[in-house]
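Novice: Fold the following for me, if possible:
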Amino acid sequence: MSAPSRSKIRPPREGEAPAAAALVIGAYLRAVRLARGLTGSEAAGTIGCSAARLSRVETGRLHWTADATDLLERYGIDDLPSLTAVEYLLQGPHRHILSDHAPGWLDRLHACLRQAETVVIYSAFSIPHMVRIPTYPTDSLTQRLRGGPVRVRHAQVTVDNGEGVTLVVDELALERLLSQPSVWSAQLSHLRQLASSPQGPRMLVLPLDVGMIPPASLMYGMTLHGHVMVAEEGIGFVSYYTGDEAAQRCHFLSAALDAGLPFEQAVVGRTA
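Specialist: Reported below is the predicted structural model:
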């Protein structure tokens, strides 16, 4: 395999939001390290750097692409497609926009979600994967594109770990679920259980009569290492936004939060 690139990544200027790629790759590196059971000091020693420098890398202050690829190789991810994907993402032309459809894209998204201090999830057309029951219907194309090797733990919202998570489901998603009577009752019961748990997520339903035009993708607004980032998940890819690019999408999420109804209030009387 060829030597890793030594390309330099420009650090953010004073007051500037971090590059989306640096935040995403940093979170991914930390998730892989934890999955391998390594402490920060142990991982730093494998590439001859300090634990403080590793911490900066993992929190979005990554200055060299080779730091990322060196760490991945030490963690056992040494196949050319994975290493090339990380180099490609870090060398993208837009600092505050990152489109990730490279191998491992879903792992990188879940690494960000698991490490985020707060997360707002908005879905207009289906129940998000993080709160679905196992029998929820999924089309074969989505299953294939979300497949592949899983190298980090994927985020799953439960009755015990939902603090800091807000789920906003468009009423349209519930209407679509009504057309699946075989899973409606069990999925609704699961969502109610999440909504009623003191440690569960905050659950809201956005009424159709609000008139907001929903995005075509699943949207995540998160605070990651103190920085605001928005992710939009499509079929087989995810796009990330920081800085001013994230601000306009945060405006939509804020409006959805303001207009949303408490879950139990919104689903009263609904039956399959």
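
Novice: use CA for all of it now, contacts and neighbours both
Specialist: Noted.

Novice: so where do the helices sit in the stretch 1-150 of the chain?
Specialist: 20-35, 40-46, 51-58, 65-74, 80-90, 105-115, 140-145 (DSSP state H, counting those that start in this stretch).

Novice: What are the buried residues along the fifth one?
Specialist: Applying a neighbour-count criterion of 16 or more other C-alpha atoms under 10 Å, the buried positions in helix 80-90 are 82, 83, 84, 85, 86, 87, 89, 90.

Novice: Proceed likewise with the subsequent sequence, for comparison:
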Amino acid sequence: MSKERGVTLRAQWLGQLLRDLREQKGFTLKDAGEYLQRTGATVSRFETGVYPIRRVDTAALLDLYGVEDPKHRDMLLQLAGELWQTGWWESYADDAWSSTIDLAWLEDRAVSLRLFAGMVVPGLLQTREYALALFSATSPDMSAHRLTRGVDLRQERQQILHRDTPPQITAVIDEAALRRTVGSNDVMAGQLRHLRQMMDLPQVEINVLPFELGAHASPEGSFALIGLAAPFSDIAHSECPGGAIYLERTGVDRLVRVYDQLRGTSLDAEKSAAFLAALEKDLS
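Specialist: Predicted coordinates for the structure are as follows:
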């Protein structure tokens, strides 16, 4: 069933960058609108992401704001082009929340991903069987088509792990996520085996946060830190039943400190692999 997409993260992101440039130069919305032969209200909609700005209008505003640095201009113009381009993730737009589409877009751009999983295995490291069982439990009323499409999207997101220049992934996984049986013992054993196989990839590191360490730095739940190439700043992503939350700047800085604490108290790679192997053996 099709649904309205709404405002996308990338449109909001570019809009905020253009707003910052306008305000730094002291231009009003009316000034920018008159330069584009539009209204100030239209420029406002560009800046809030309500209406994605086109590349030609972005180029005109960069001229008005005096942005001459080639790298800066190219970065903003590339982002403007991406507002209207159709990436692989767009084929799922009718079957997934817009926040999930935004996440797939960010992951595709990422140079690093730092993940903390408190309750379930991170989506990028899930087997198909685990994802199917998880979706079935969290959305029991979902149609078979939507269920399959949701799992397909999660599987396709994982292709970033196998591209020529994959992002560096470090994942801290709480023991609770590893001991909770999702689907069946066989499904869970397969998931644990998959995690150990993923640890053989040079771009993937997994650290287990065991119960014996007691309270930890993120009792509120899971989150992801998405590292992007310069000049973009890192973004933090967190999900809850009410939807997804994206944080920048100070919010990211706080979560970086939390992540470093979690990783610093977790088991190293060798001990984590042994921990996963022991849990898998218990399920066989």
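
Novice: quick one on the thing from earlier: can you redo the helices of the stretch 1-150 of structure 1 as TSV with distance to residue 238 of structure 1?
Specialist: Listed next are these as TSV, based on distance: least, C-alpha to C-alpha, whole Å:
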stretch	distance to residue 238 of structure 1
helix 20-35	11
helix 40-46	28
helix 51-58	20
helix 65-74	20
helix 80-90	12
helix 105-115	7
helix 140-145	12
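
Novice: and of the ones you listed, who's closest to residue 260 of structure 1?
Specialist: Taking C-alpha to C-alpha, helix 105-115 is the member of the helices of the stretch 1-150 of structure 1 nearest to residue 260 of structure 1, at 22.0 Å.

Novice: Provide the aligned range in structure 2 for that closest one.
Specialist: Counting by TM-score structural alignment, helix 105-115 of structure 1 lines up with residues 99-109 of structure 2.

Novice: ok now the matching stretch, how far from the chain's centre?
Specialist: The chain centroid and the centroid of stretch 99-109 of structure 2 are separated by 5 Å under C-alpha atoms, centre = their mean, to the nearest Å.

Novice: Also stretch 136-143 of structure 2?
Specialist: The answer for stretch 136-143 of structure 2 is 22 Å, by C-alpha atoms, centre = their mean.

Novice: likewise stretch 205-215 of structure 1?
Specialist: So, by C-alpha atoms, centre = their mean, the centroid of stretch 205-215 of structure 1 is 22 Å from its chain's centroid.

Novice: Show residues contacting that stretch.
Specialist: By C-alpha atoms under 8 Å, 6 or more residues apart in numbering, the list of residues contacting stretch 205-215 of structure 1 from outside reads 124, 168-172, 256, 259-263, 266.

Novice: Give me the neighbour count for whichever residue in structure 2 pairs up with residue 195 of structure 1.
Specialist: Taking TM-score structural alignment, the alignment pairs residue 195 of structure 1 with residue 199 from structure 2. Number of residues near residue 199 of structure 2 (other C-alpha atoms under 10 Å) recorded here: 18.

Novice: who's in contact with residue 246 of structure 1?
Specialist: 228, 229, 230.

Novice: A strand includes it, no?
Specialist: No: counting by DSSP: H, G, I helix; E, B strand; the rest coil, residue 246 of structure 1 is not found in a strand; it is helix.

Novice: where does the aligned residue in structure 2 for it sit relative to residue 237 of structure 2, distance-wise?
Specialist: Residue correspondence to structure 2 (TM-score structural alignment): residue 246 of structure 1 is matched to residue 252. Relative to residue 237 of structure 2, residue 252 of structure 2 is positioned 9 Å away (C-alpha to C-alpha, to the nearest Å).
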